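Novice: have a look; sequence and predicted model below, questions after that.
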Amino acid sequence: MALEARFLPGFFRRKAVVHEVVLVGGAEGDIPARNAPGPALVFSFPSYSTICNGKTGKTNLTEPVPFWKLKTLREMDDAEWESLCDGCGRCCLNKIEFEDTGEIVWTDIRCKLLDPQSCRCSDYENRRAQVPDCIRLTIEEVETLTWLPPTCGYRLVKEGRNLYWWHPLVSGDPDTVHAAGISARGRTVNELDVAWDDFEDHEVAWPGEIPEDSLKAGASRRRTR
């Protein structure tokens, strides 16, 4: 599917605005079995990893294996796909593209539908009616877009990496993404309050960065367990 974006021609005659992005589901697929090195075979299922001892033939259940470690993005069902969003709100910030270089920079200007406190869309079901140029994030876009935040769950899974500790799927708490300083909470302005000519005054770097303190907090949490 082609990337759905509205570029504003003539924006300073050198820039165009890429609007905010939302998520759509992936496709279902089979879950591949995996073999662990050594005499024990590990058969991976949606929720648990079953260990079969090569000498005794006995099996036992180990810790649950999360779906994002078992499946590719294309193998996930709609519910799994949607849950990969950590609710940071970064993707719902307006971005500026330099037409001469193709460089894309972030702004702290949020979509008019993004709730500044929860960092969730305030009218998700009707978002396309209110924001016609809202980008629909599909598997194809995840595989090709270069500006997805480095903390994005979709990007991390695509790159074969694990989710960070603050992701609700890991922490079990939707507020950890805010507590870790990852979300857009408290540092954005509504696009309705900013004139087009002033967009470049709102360029920021933080949506494309990972706070070092957040990574340190994750390391500290692991040491205390």
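Specialist: Yes, it's here.
Novice: okay, CA-based contacts and neighbour counts for the rest of this
Specialist: OK.
Novice: can you tell me the helix or strand for the spatially closest residue to residue 199 that is not a sequence neighbour?
Specialist: Of all residues not flanking residue 199 in the chain, residue 107 sits nearest, at 7.4 Å (CA to CA, 6 or more residues apart in numbering). If you go by DSSP states H and E, residue 107 is part of strand 104-110.
Novice: contact partners of that strand?
Specialist: Under the contact criterion CA atoms under 8 Å, 6 or more residues apart in numbering, strand 104-110 has outside partners 20, 92-98, 147, 187-191, 194, 199-200, 202-205, 207-208.
Novice: tell me which of those residues fall in strands.
Specialist: Judged by DSSP state E, the contacts of strand 104-110 include 93, 94, 95, 96, 97, 98, 189, 190, 203, 204 as members of strands.
Novice: could these go into JSON lines alongside neighbour count and distance to residue 121?
Specialist: Output for the ones in strands among the contacts of strand 104-110, formatted as JSON lines (neighbours: other CA atoms under 10 Å; distance: CA to CA, whole Å):
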{"residue": "93", "neighbour count": "24", "distance to residue 121": "12"}
{"residue": "94", "neighbour count": "22", "distance to residue 121": "14"}
{"residue": "95", "neighbour count": "24", "distance to residue 121": "17"}
{"residue": "96", "neighbour count": "22", "distance to residue 121": "21"}
{"residue": "97", "neighbour count": "19", "distance to residue 121": "23"}
{"residue": "98", "neighbour count": "16", "distance to residue 121": "27"}
{"residue": "189", "neighbour count": "17", "distance to residue 121": "15"}
{"residue": "190", "neighbour count": "16", "distance to residue 121": "13"}
{"residue": "203", "neighbour count": "16", "distance to residue 121": "22"}
{"residue": "204", "neighbour count": "14", "distance to residue 121": "21"}
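Novice: then this one, side by side with the first:
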Amino acid sequence: MGAAPGMTEPFWKTIPLDKMDSEQWESLCDGCAKCCLLKLEDEDTGEIAYTKLHCTLLDAGTCQCSDYANRKQKVPDCVKLTPAGIEELPWMPSTCAYRLIHEGKPLPDWHHLVCGDRERVHTEGHSVRGRTVSEDTVFEDDMEDFIVDWEDDGNDR
């Protein structure tokens, strides 16, 4: 869909990911927090399974990192998303704006840059808000018990 006469296209449709400034880049995040979930990889097949276990730094009520600026120091395996790295992260959720734009797809209608409402990702059930458990509360041997299909469970629930 093109822009109305006199209107310009939104930045995410005209600026490549690797040319966005930091404010544009950060604004793409919809706040679903699915990238903050622990994922398990099958050693034989390489298949990735999401869990409902969240990173120790995730505030499950807000779906925000509780120490975003220092997350790499506190959680060394936390992945810092970059334009170059998106292609190398097959576990990114199918609804992730970074992934969608990289793949040339439109943002969903519930994305805050489209609808103007940062809460809509949560109210429509596309985030993990209120549906996860901290990784600190589970023994490593029990992690498989927390596998969930966030992509195919009815409105991402």
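Specialist: Looks like it came in fine. Values in this document were obtained by computation on a predicted structure and should not be read as measured data.
Novice: superposing both, give me the TM-score.
Specialist: TM-score of the superposed chains, computed with TM-score structural alignment, normalised by the length of the second structure, equals 0.91; 156 aligned residues with a CA RMSD of 2.1 Å.
Novice: picking that back up, the strand holding residue 107 of the first structure aligns to what range in the second structure?
Specialist: Mapped onto the second structure using TM-score structural alignment, strand 104-110 of the first structure spans residues 48-54.
Novice: how big is the offset of the matching stretch relative to the first structure?
Specialist: Mean deviation of stretch 48-54 of the second structure relative to the first structure after superposition (mean CA distance after the TM-score superposition for the first structure): 0.4 Å.
Novice: what about the residue nearest to residue 116 of the first structure when sequence neighbours are not counted, neighbour count?
Specialist: Among residues not flanking residue 116 of the first structure along the chain, residue 185 sits closest, at 5.6 Å (CA to CA, 6+ apart). When neighbours are defined as other CA atoms under 10 Å, residue 185 of the first structure has 18 of them.
Novice: residues contacting the residue mapped onto residue 185 of the first structure from the second structure?
Specialist: Taking TM-score structural alignment, the alignment pairs residue 185 of the first structure with residue 129 from the second structure. Contacts for residue 129 of the second structure (CA under 8 Å, 6+ apart) come out as 32, 33, 60, 61, 62, 63, 122.
Novice: and the helices in the second structure, which stretches?
Specialist: Using DSSP state H, the helices found in the second structure span residues 11-14, 22-27, 71-74, 97-102, 112-115, 120-123.
Novice: what separation do you get for residue 43 of the second structure and residue 140 of the second structure?
Specialist: Using CA to CA, to the nearest Å, we find residue 43 of the second structure at a distance of 16 Å from residue 140 of the second structure.
Novice: please apply the same query to residue 24 of the second structure.
Specialist: 37 Å.
Novice: residues in contact with the residue nearest the centre of the first structure?
Specialist: Centroid check for the first structure by CA atoms, centre = their mean gives residue 152 as the closest residue, at 2.9 Å. Applying CA under 8 Å, 6+ apart to residue 152 of the first structure gives the contacts 85, 86.
Novice: so what does it match up with in the second structure?
Specialist: When the second structure is aligned by TM-score structural alignment, the residue opposite residue 152 of the first structure is residue 96.
Novice: show me what residue 168 of the first structure aligns to in the second structure.
Specialist: Match for residue 168 of the first structure (TM-score structural alignment): residue 112.
Novice: could you do residue 198 of the first structure as well?
Specialist: With TM-score structural alignment as the criterion, residue 198 of the first structure lines up with residue 142 in the second structure.
Novice: do the same with residue 119 of the first structure
Specialist: Per TM-score structural alignment, residue 119 of the first structure is aligned with residue 63.
Novice: its match and residue 35 touch, don't they?
Specialist: No - if you go by CA atoms under 8 Å, residue 63 of the second structure and residue 35 don't touch, sitting 10.4 Å apart.
Novice: list the contacts of the closest residue to the match of residue 168 of the first structure other than its chain neighbours.
Specialist: Closest residue in space to residue 112 of the second structure, ignoring its immediate chain neighbours: residue 118 at 4.8 Å, by CA to CA, 6+ apart. Counting by CA under 8 Å, 6+ apart, residue 118 of the second structure makes contact with 30, 31, 111, 112.
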